[in-house]
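Visitor: Give me a model of this one.
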Amino acid sequence: MSAPAGRQVPLTWGARLGRDGQARFRLWAPGLDALALEHDGRQAAMRRHADGWFEGVAEGAAPGQTYRFVLPDGRAVPDPAARAQADDVHGPSVLVDPGAYRWRNAGWRGRPWREAVLYEAHVGTATQAGTFAALGERLAGLADLGVTALELMPVAQFAGRRGWGYDGVLPYAPHPAYGTPDELKALVDAAHDHGLMVLLDVVYNHFGPEGNHIAAYAPDFFHPERHTPWGAAIAYERRPVRDFFVDNALYWLEEFQFDGLRFDAIDHIVDDLSERELMVEIAERVRADLPGRHIHLTTEDNRNITRLHERGPGGAVRWFTAEWNDDFHNVAHRLATGETDGYYADFAEAPWRKLARVLAEGFAYQGEPSPHGGGRPRGAPSGHLPPEAFVDFLQNHDQIGNRALGERLTTLVAPEHLALWQALLVLSPHIPLLFMGEEYGETRPFLFFTDFAGALADAVREGRRREFAGFAAFAGHTDTIPDPNAPATFARSRLDAARRDSAAGRQAAARLKRLLALRRAHVVPLLAGGAGGTGCVRAVAEGAVAVDWTLSGRRLALRVNFSDAPCALPPADGGTVYAAPDEAAAALARDGVLPPRAIVVAERPT
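Guide: You can find the predicted model right below:
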């Protein structure tokens, strides 16, 4: 029996290739009175409708043929909903047959969220080749380690060959430097072979600074009087604009069989002019259109809101599955490094108490005034949500790459302390996320890199230097900050295979593999009930915290002491799940004293 063909999502925008050799094209261009379609070297006028949509039909269409739209002034622009590009973001788009790829795992339905152990990867630097195919060769090792979900940084096409992906301008087209659409599907298929889910990071809050041509024919796509950190705000309340993003979410989940999406910086998706906000509509469409699959939608949002993540009857996810928990990262980083600059200022005071609250209730800031935010209240009560509504991490692309020198924690924190933090991350009932290389203690930086030219490259370089000019470490010598546009900056950010294969790398990976096995055996089963309000802070001391969770009729107790002296904490009674540096720590913890630099996790019936 042949493998089933892929499904073609009926997009509101863009090109639809039929089996009869006919292709249909749609572009919303309310700013124009006329528009032409250039297909395979031939040009023809498109029909304009009263609502600003232009439509055109081409005969003799086939996959691989190029097309673009020609404006009245002669300017030719790509399809903003192109499934592929012939070359760069300014060139012609390519007709793609979404049904050409034959899926081996068409019956894959995903995995429950409670089983998620996320591994965030940048396709371009995760391997030496920097391609979808090369990343596929690492999947077996990740699955063996205990990772259950690969999370890709954005792959939508951006200007140049090198970049993080957050400056994409063609949200439907996989970046050609990484591979073709079918090669991305093959990566997802291969991940499913190994039992791995795959999530994709999508950016709906802005377009990049080069290659976005939409304003030339659809100025109504934007609000010029409103601004985001990256330019004019998007007019989400307009139906064609709204469909552009709703369709995009469904496109990745259906045509590419992704298991979920991570929505970048949704605090900058301002949709106060709509009856129903865009994020809610996307979630409802996904839940309605894709029944029977485990689809996981996560958000990044520094407001610490909870309304999008509320659970329904029996703990069922209504809209969004989980929130990236910056509070966990920020307080952990503050405690691990001592840094209090920037957003770490919110954790300068009472950091151990904030850590305990994060573990027990999700967010540290639940409406309290934020020093970094000028004293404005930040957050909402979060303790009622289940632990798996929070994605915790010690490192990710932002918190490494947005440092001037891109240092990882392996170069900032003593190994024995970092081992404690990793155990705490993995064995808490929150969902853990690892950043690529973290599993073996990568020491190479992950830097901010781009591939712009001319004035834009100069602006990015100088902007980066201005950003850190106020930091004491760079006073008078900001020229030491790596140039984002230099190829060497990108090359330095590639993972080091030699480090991964070294004795130290293998030892670090073995330690993490054991922790993930313990999580799978002892923590994941407790999350099946989906209950909230499970955490309780038992004690806080300088350098130590004690937190308990009541989950599925069991009590999970975590005791950790980062200090150099023994610490009296409430007993961690029950069966020992994990103890470090040795089993003696567990015996002492049961007696109410935790040794220096130790962690104990225990479990017992309630």
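Visitor: Could you use CA atoms for every contact and neighbour count after this?
Guide: OK.
Visitor: What about the closest residue to Thr443 other than its chain neighbours, how many residues nearby?
Guide: Closest residue to Thr443 in three dimensions, ignoring its sequence neighbours and counting by CA to CA, 6 or more residues apart in numbering: Thr410, at 5.9 Å. Counted with other CA atoms under 10 Å, residues neighbouring Thr410 total 16.
Visitor: tell me the secondary structure for Thr410?
Guide: Recorded secondary structure, Thr410: helix (DSSP: H, G, I helix; E, B strand; the rest coil).
Visitor: surely it meets Glu439?
Guide: No - judged on CA atoms under 8 Å, Thr410 makes no contact with Glu439 at a distance of 10.9 Å.
Visitor: Here is the second sequence; please produce its structure so I can put it next to the first one:
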Amino acid sequence: MQEAKRRHGAWPDDNGHTQFSLWAPDAKSVAVQLQDQTQHEMTAGENGWFTTTLPAPAGTDYHYLIDGHLPVPDPASRWQAGDVHGPSRVIDPKSYPWRSNDWQGRPWQETVLYEVHVGTLGGYAAAADKLPALAELGITAIELMPLGEFPGGRNWGYDGVLPFAPDSSYGTPDQLRSLIDRAHELGLMVFVDVVYNHFGPDGNYLGQYAGDFFREDVHTPWGPAIDFRRRQVRDYFIDNALMWVQDYRIDGLRFDAVHAIGERDFLTEMAERLHASIPSSRHLHLVLENEHNDAELLQQGFIAQWNDDGHNVLHHLLTGEHEGYYADFADDATGKLARCLREGFIYQGETTRHGTARGSSSGHLPPSAFVLFLQNHDQVGNRAVGERLRTLADDDALKSATALLLLSPMIPLLFMGEEWGSEQPFQFFTSHNDELGEAVRKGRQKEFKDFSKFSGQAIPAPNDASTFETSMPDYHNRNTADGKAWLAFYRELLSLRHRHIVPRLQGSKALHSEVLGEAAVAASWQLGDGQRLHIALNLGSEELTAAAPARAQPLFSYRASGDQLPARSVRVLLEGAA
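Guide: Next up, the predicted model:
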């Protein structure tokens, strides 16, 4: 295996020199403008490339000067100490002294994901301090919301414009490496959420010197689509993914909203090149968010997809909400949940409320091809006021659904604070300039005007610092009696998962599922060693009876006893191999 060749950006050598490469097909000339204001012309090459090598060691600040008058940051900048419009800084990706050099990752079957927003935790160093408690709880992987440099100091990360530069408001690149290093020392994998479907609205200069980066004939919700037909554009994003894998030693990537990427072969090429870049002994997990429910991609280098279908039907059953995208899951919701547990996706080609077909057949995939969750940044923060599920659902029903989440053969994902029953909102926040901030505020207000529950209600202004502050996890409640009780509940379930489910997960398959009654289902899976897992869940308000297999042994129950399933209860059984 050879280290994959990467071209975009600034690459220092061991002798104090740096090679600079910029793709600027619309530029007549490009110069490197160093921090001392000296300008050094770059050589124009083929296909729009400009390159030069200069005596500029790591730590040197620079801009690219386009046609003698437009200074721009490096689109592949490795650090932006002065935010998105400031100079880029040369970084040596090999200078960090790694401590966990023997780390090879963990098998996918062992994964319990925990999604965090680094900024609300206080930055890279502060996030590292939270890791021991997560490892002790039974988490095996943290998933960091997008890190690419975004405007200002407060943002979810999906407004990033410089994806190679870990956001400077969180700390330095080496502090991020130290966070990852600490995770690996504790046996935790690290995933990074990457956004390859659009750039944010402030700080992206590519259109001024590389118009071919975008397509004017195809538009997305964020503007002109990125043109993945072009080799240079593909390599830009593949170089970025390789940076996370090789320079930061991350264990997995979550690819945001790939349904907005029209060129599917770009995704398969990405997966092929990433897997080819690492030794066979190292685990690397590639996970999709994809509204298209394209099951075939999950057999082409991507190991799993976020199962929004599963979340949406469970959320409806827990809360009764049926507006917006929940409308697609409100009709025959119990039957839809049974299908999710049996086949993964609910929509496998059926028509949605928009009148379009969605999804493909997924019943042949293993349960571990689906990441299941009750909460995440989208499903909390994209609500009008960012309510947590605990403020919307009955506690007993929520605990029963949590047992399904953590003991089913699907891969579970938790959202920060969920484990202590947090009721602290997580809201949509930004720190844009005033004009853009006001436009975002009006857009959010308009977005929710047709929802009956929020009609006329003021939506928190994303640009207000208080919106960000409100979204910080309430760690003080972790140590209350209520917080400790929820933690004990999650700890017990995760311990059971690691002892009884994880060792048998490889080779598992769904057997069947059935509707027991309103908001109540039973599902069975054959695990890899031949044993059978049975989960009966009643999220409804009526007591039901569900006969247990004769030879099955109790693994966990909440409010259930024997064959009786009271309202808002769950029963989990393990049946020995025949």
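Visitor: quick revisit: would you check how far apart the equivalent of the residue nearest to Thr443 of the first structure over in the second structure and Ser524 of the second structure are?
Guide: The alignment partner of Thr410 of the first structure in the second structure, by TM-score structural alignment, is Arg390. Look at Arg390 of the second structure and Ser524 of the second structure: by CA to CA, to the nearest Å, they are 28 Å apart.
Visitor: can you check Trp156 of the second structure too?
Guide: Where Ser524 of the second structure is concerned, Trp156 of the second structure sits at a distance of 38 Å (CA to CA).
Visitor: quick one: contacts for the alignment partner in the second structure of Phe390 of the first structure?
Guide: Residue pairing (TM-score structural alignment): Phe390 of the first structure is matched to Phe370 of the second structure. By CA atoms under 8 Å, 6 or more residues apart in numbering, the contact list for Phe370 of the second structure reads 304-307, 344, 410-411.
Visitor: Tell me which of these persist in the first structure.
Guide: Contacts conserved in the first structure for the contacts of Phe370 of the second structure, using both residues aligned by TM-score structural alignment, their matches' CA atoms under 8 Å: 304-307, 344, 410-411.
Visitor: Adding secondary structure and distance to Ala81 of the second structure, write these out as TSV.
Guide: Converted to TSV, those look like this (DSSP: H, G, I helix; E, B strand; the rest coil; distance: CA to CA, whole Å):
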residue	secondary structure	distance to Ala81 of the second structure
Ala304	strand	35
Gln305	strand	34
Trp306	strand	33
Asn307	coil	37
Gly344	coil	43
Met410	coil	40
Ile411	strand	37
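Visitor: Highest neighbour count among those residues?
Guide: Top of these by neighbour number is Gly344, holding 31 neighbours under the definition other CA under 10 Å.
Visitor: okay if I get the contacts of Phe370 of the second structure as TSV plus distance to Gly207 of the second structure?
Guide: Shown next, in TSV, are the contacts of Phe370 of the second structure (distance: CA to CA, whole Å):
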residue	distance to Gly207 of the second structure
Ala304	34
Gln305	32
Trp306	32
Asn307	34
Gly344	40
Met410	42
Ile411	40
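Visitor: how deep is the counterpart of Ala165 of the second structure in the first structure tucked in, by neighbour count?
Guide: Per TM-score structural alignment, the equivalent position to Ala165 of the second structure in the first structure is Ala173. When neighbours are defined as other CA under 10 Å, Ala173 of the first structure has 24 of them.
Visitor: Same question for Trp244 of the second structure.
Guide: Residues lying near Trp244 of the second structure (other CA under 10 Å) number 18.
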